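**Q** Give me the fold of what follows.
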Amino acid sequence: MSVLLAHHEVRACIVRLARGEDRRDGRVVSSSFWPDAIVDFGIFAGSFDDYLAWVVPGSPAVLVTQHLLGQTHIELDGNTALAETHVTAYHRVDIGTEERDTVLGGRYLDRLEERDGQWRIAERTMLYDWSRDEGVSVDWSQGLMGTPFSGDHFTGKATGDHSEIFFGTGPFAIQK
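**A** You can find the predicted model right below:
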């Protein structure tokens, strides 16, 4: 496999995982990790199976997440790749009395392996660089800046998000 193609496949795996986590889609998350992978987020560490049970369906108190990926530095050595990807993650959290928005920045350190022509994560560690509590969440039931939405599909959801309908199960669906 060419270096350019390997870089593309590594980055595609990392992007696919972020989407799977945001949509709480176990099939997509699973397609990004090897079954024997290990993960360490500081607040959770364990096997891939334990991680999958933790992230899907996810905490009911975390109503919405969005992971924005920045640059990825990739170093290849045969069928192993080391990657550092900057991430800014948004979380809407229900604390019982109100919903609050929190944003954090950090980096994923991933060791990926190519097996049978497919790149997946074998080990992931999360590094945290900053965190910020943005306060009480916006009430989307009122629309955007006082103008009502014309439908209920315009705001993001962890599951049942309109993007799942948009991509569907056809040729544009995320593949394993």
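**Q** only C-alpha atoms for contact and neighbour calcs from this point on.
**A** Noted.
**Q** What helices and strands are in contact with the helix or strand hosting residue 89?
**A** Assigned by DSSP states H and E, residue 89 belongs to strand 80-94. Judged by 3 or more Cα pairs under 8 Å, 6 or more residues apart in numbering; DSSP states H and E, the packing partners of strand 80-94 are strand 62-77, strand 99-115.
**Q** Return the most buried member of those.
**A** Most buried of the helices and strands packed on strand 80-94 by mean neighbour count (mean count of other Cα atoms under 10 Å) is strand 99-115; its value is a mean of 19.
**Q** Here is the second sequence; please produce its structure so I can put it next to the first one:
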Amino acid sequence: MDAALEALLDREAIRDCIGRLARGEDRRDPGMISAAYWPDAETDYGVFKGDFATYLAWVVPGADAISNTQHGLGQSVIEIQGDQARVETQVSAYHRIDMGDGDRDICIGGRYLDRLEKRNDAWRIAHRLMLYDWYQDWGQSIDWTQGVMGMAFSAGHYTGRSIGDHSETFFSIAGTR
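**A** Next comes the predicted model:
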């Protein structure tokens, strides 16, 4: 295979790994998260540091106080050296958190510093470190029972949740069409 094409395919596989991990964490899906990490991987989020098995048990099912998360990924700088890659990815992570006095919307901005390894033609994370650049408490969360912008929703599936939202149905029927 042409080296330039192989490098392009490797970069896309790395981006796909990081993107699917974000979705897996938002949906608290252990299969998607596990597919992004090597079993011997290590993670360090500052608030959690440990091996992959311990991380998976921590992030799934996640804290009961966090009903929604959304990790918006920005650009990734990818440096590949053989079967290893060092990747910095910008992230804005939204969390709806029950702080004891009602739900609050919190957003954290930072960067993932990932070391990925290619084993058996698959790229996965071997080590992740989170750097925090900013934090914002947006205040009281919206009451979705009232709809949005003064307009009621026509059905209950429009609001997102970490577990059991409409995206699960959306992806489960995607393969049947």
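**Q** Give me the most central residue, structure 2.
**A** The centre of structure 2 sits closest to residue 22, judged by Cα atoms, centre = their mean, with a distance of 1.7 Å.
**Q** what residue of structure 1 takes the place of that residue?
**A** If you follow residue 22 of structure 2 across to structure 1 using TM-score structural alignment, you land on residue 18.
**Q** Show me what residue 133 of structure 1 aligns to in structure 2.
**A** Per TM-score structural alignment, residue 133 of structure 1 is aligned with residue 137.
**Q** which ones are touching its match?
**A** Applying Cα atoms under 8 Å, 6 or more residues apart in numbering to residue 137 of structure 2 gives the contacts 104, 105, 106, 107.
**Q** To which secondary structure element is residue 9 of structure 1 assigned?
**A** Assigned by DSSP H and E, residue 9 of structure 1 falls in helix 3-23.
**Q** need the next SSE after that helix, C-terminal direction.
**A** Counting by DSSP H and E, what follows helix 3-23 of structure 1 is helix 26-30.
**Q** from the chain's centre, how far out does the strand ranked longest in structure 1 sit?
**A** Secondary structure of structure 1 per DSSP state E: the longest strand is strand 118-136. Between the centre of strand 118-136 of structure 1 and the centre of its chain there are 9 Å (Cα atoms, centre = their mean, to the nearest Å).
**Q** for stretch 75-84 of structure 1, same thing?
**A** 20 Å.
**Q** go on, stretch 76-85 of structure 2?
**A** With Cα atoms, centre = their mean, you get 20 Å for stretch 76-85 of structure 2.
**Q** Repeat that for stretch 32-50 of structure 1.
**A** 14 Å.
**Q** got it, and stretch 19-33 of structure 2?
**A** The answer for stretch 19-33 of structure 2 is 6 Å, by Cα atoms, centre = their mean.
**Q** Looking at the helices and strands packed on strand 80-94 of structure 1, which is nearest to residue 1 of structure 1?
**A** The closest of those to residue 1 of structure 1 is strand 99-115. By Cα to Cα, the value is 10.0 Å.
**Q** Trace the closest one over to structure 2 and give me the residue numbers.
**A** Going by TM-score structural alignment, strand 99-115 of structure 1 sits over residues 103-119 in structure 2.
**Q** How much space separates residue 120 of structure 2 from residue 83 of structure 2?
**A** Residue 120 of structure 2 sits 10 Å away from residue 83 of structure 2, going by Cα to Cα, to the nearest Å.
**Q** more crowded one of those two?
**A** residue 83 (14 against 7; other Cα atoms under 10 Å).
**Q** Leaving out sequence neighbours, find the closest residue to the aligned partner of the more buried one in structure 1.
**A** Using TM-score structural alignment as the criterion, the counterpart of residue 83 of structure 2 in structure 1 is residue 79. Distances taken as Cα to Cα, 6 or more residues apart in numbering place residue 114 nearest to residue 79 of structure 1, at 4.9 Å, with adjacent residues excluded.
**Q** with structure 1 superposed, average distance for the helix or strand containing residue 167 of structure 2?
**A** Assigned by DSSP H and E, residue 167 of structure 2 belongs to helix 166-174. Helix 166-174 of structure 2, aligned to structure 1 and superposed, deviates on average by 1.7 Å (mean Cα distance after the TM-score superposition for structure 1).
**Q** Which positions within that helix qualify as buried?
**A** For helix 166-174 of structure 2, burial by neighbour count (16 or more other Cα atoms under 10 Å) applies to residue 167.
**Q** what distance separates it from the centre of its chain?
**A** Centroid separation for helix 166-174 of structure 2 versus its chain: 18 Å, with Cα atoms, centre = their mean.
**Q** So which residues make contact with it?
**A** Applying Cα under 8 Å, 6+ apart, the set of residues contacting helix 166-174 of structure 2 is 157, 158, 160.
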